[in-house]
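Chemist: have a look at this fold, sequence not included:
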């Protein structure tokens, strides 16, 4: 190949031209790779520690459908149900086994935090180091089999005959401990049946008569509990409420007609270590629904996912389906605000409710 430059004919070798072409091609590919978002072509897993059909599973699947379009690169998101030990198997996997690369998230209730206090030997991570991206407060309600127990109102708990069977998941799960502790506070005779994988299993057990009561998150009220309230199968006697920093219990604004346990429990029973234990179990209701990542995540990926979750939560189609499926608005806290709520609760449990935590550890062994 020849070219006239400055009045002279210059001859270029064949290999020089080929080499130049290769440099241009490689450079173009490098620029393209640099511009490619990290999540392009990737698959994110949301690990749900409870069985399909329950509240955690339903919300995880909503997130999996609506979140991808808000993440640069539009990754695929799948839900993997990893049941067992009240969600602790899933938490141990995400926080101590999964690579902290932003491709594995945990959607859970409070168990992964509370087990640090209630069953520390089962926890394989430092809960103070996890990254919390998103939280929703959630007041849990206790559902009774109205036909089998003949219980219609909270006062009936003080004179109930026979032994009530309380259903739960893992023995140290707050979902299992709270209804059991409530019956102890009332002085009602009861036995404990644990090992159920989630809301769907507990509901079947209730309807079959295997158990008489179980606890359900507020998000499950409309799809799971309310239809059975209307046909007289289930009666709801109380909700946990949200424990404020001033140690008052507030009703959830989404189920305001249901009183808190604090309102229906006789005053003389609201004292001593059992009542302190109840407060310790209600502290984490401020972050009952939680999306979190393992420690060691790169800050830019935390920022990407936090921003995407916030945009998703503001998206009208997501909000509409969330309300339809779970019976509550999609409002949530994100990023630093969400992380602060969880870390404040952890601090309170370490410093303010040690006596209650000890009581709960003993209760889990009964």
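Modeler: Nice, thanks for sending it over. Quantities reported herein were computed from a predicted structural model and do not represent experimental measurements.
Chemist: when you work out contacts or count neighbours from here on, use the C-alpha atoms and nothing else.
Modeler: Fine.
Chemist: now do the contacts for residue 78.
Modeler: By C-alpha atoms under 8 Å, 6 or more residues apart in numbering, the contact set of residue 78 is 43-46, 61, 64.
Chemist: second one coming, line it up with the first:
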């Protein structure tokens, strides 16, 4: 069951309050006629607050040509990378400078979400001031160097007491929160090497042999890491999984032969339901991966322009050619538009205070991170 199905079943309301609350409180949107909107002769700038080559950059550049095709007037689309500060530099700049004419778009990702949710002092942006036009669920995969000497997740768990790892990270409050917390819950001896400009930089450090453990979101894994696996240089261990319509973690259909993190945790520690740490991990996994990447317009953008974007994106994702290429490049995760995109973003903003407090304490104790 794919992440998109997370929004499709009424019984989900009983098991996933983050999303059910969002769906139940979604405001009614009256029809807005967007036919008069045209971007002919215009240039749309997509701000990607990450370095070239990472998952968000791959995602943004994949969608760029489709924006040209789908939006009225077929505008030129330019990608502008502004890395730094765990994505806060680019997001802050967008918050300060973006115009509300439909020509400025932010490509946000989990790192941008987490720094906001955890009240990182570098954050000068507010998600309540932005309106989503398309969100992409995703998954992720953890893999190790062949030199580690393990062939699968079970061997990884069995040898944890004798192994040590280095992991190139962009920061403990970035998207790396999910893998770093996973490693700690398993009891793995992992030295985080901070300062990476994005997950793409982490992957390059892995390829250079500077670290021996890495994780990538599905799009970057499929495009950049799968060839390393085929060459025998990287060994996939587990995926983060997907959420089914019951709110349970299941195997990612893009990687059906890999156990999800819940299975690996059970191998190492036993029942996941009794572990507060695992439940907190699950909360941040949902917040960071159910709507892992989101295209935003400033909320002050005129409604007819926002609606033109939303209608264009809703039509785009139904096109067979787009669907075929998206599955090949980004994985089998259906993009979310309209009220589903709104609900996904609302689920991020509704992350429970207990999980935030638990992670804040963990970050301070584990990495001396003071938010």
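Modeler: Perfect, thanks for sending it. The structure displayed is predicted, hence computed values, not measured ones.
Chemist: picking up where we left off before, most surrounded residue in the contacts of residue 78 of structure 1?
Modeler: The residue in the contacts of residue 78 of structure 1 with the most neighbours, by other C-alpha atoms under 10 Å, is residue 46 (25 neighbours).
Chemist: can you tell me the helix or strand for it?
Modeler: strand 43-48 (DSSP states H and E).
Chemist: who's in contact with that strand?
Modeler: 56-57, 60, 64, 75-83, 87, 90, 94, 102-108.
Chemist: please redo it, this time with the cut-off set to 6 Å
Modeler: Strand 43-48 of structure 1 has contacts (C-alpha atoms under 6 Å, 6 or more residues apart in numbering) with 75-81, 103-107.
Chemist: can you list which of the contacts of residue 78 of structure 1 carry over to structure 2?
Modeler: Contacts conserved in structure 2 for those, using both residues aligned by TM-score structural alignment, their matches' C-alpha atoms under 8 Å: 43-46, 64.
Chemist: report the two of the contacts of strand 43-48 of structure 1 separated the most.
Modeler: Between any two of those, the greatest separation by C-alpha to C-alpha is 19.4 Å, found for 75 and 81.
Chemist: average gap between the strand or helix carrying residue 309 of structure 1 and structure 2?
Modeler: Element membership for residue 309 of structure 1, per DSSP H and E: helix 299-314. By mean C-alpha distance after the TM-score superposition for structure 1, the fitted helix 299-314 of structure 1 averages 1.5 Å away from its aligned residues in structure 2.
Chemist: and that helix, what's buried?
Modeler: Under the neighbour-count criterion of 16 or more other C-alpha atoms under 10 Å, helix 299-314 of structure 1 has 302, 305-310, 312-313 buried.
Chemist: over to stretch 78-97 of structure 1?
Modeler: 78-96.
Chemist: how much space separates residue 217 of structure 2 from residue 285 of structure 2?
Modeler: According to C-alpha to C-alpha, to the nearest Å, residue 217 of structure 2 stands 12 Å off from residue 285 of structure 2.
Chemist: ranges for the helices of structure 1?
Modeler: 14-35, 55-66, 88-96, 111-118, 146-149, 174-186, 199-208, 226-230, 261-264, 272-282, 299-314, 316-326, 335-351, 354-365 (DSSP state H).
Chemist: looking at the ones you listed, which is nearest to residue 254 of structure 1?
Modeler: helix 316-326 (11.0 Å).
Chemist: tilt between that closest one and helix 55-66?
Modeler: 160 degrees (axes from the mean of the first three to the mean of the last three C-alpha atoms, to 10 degrees).
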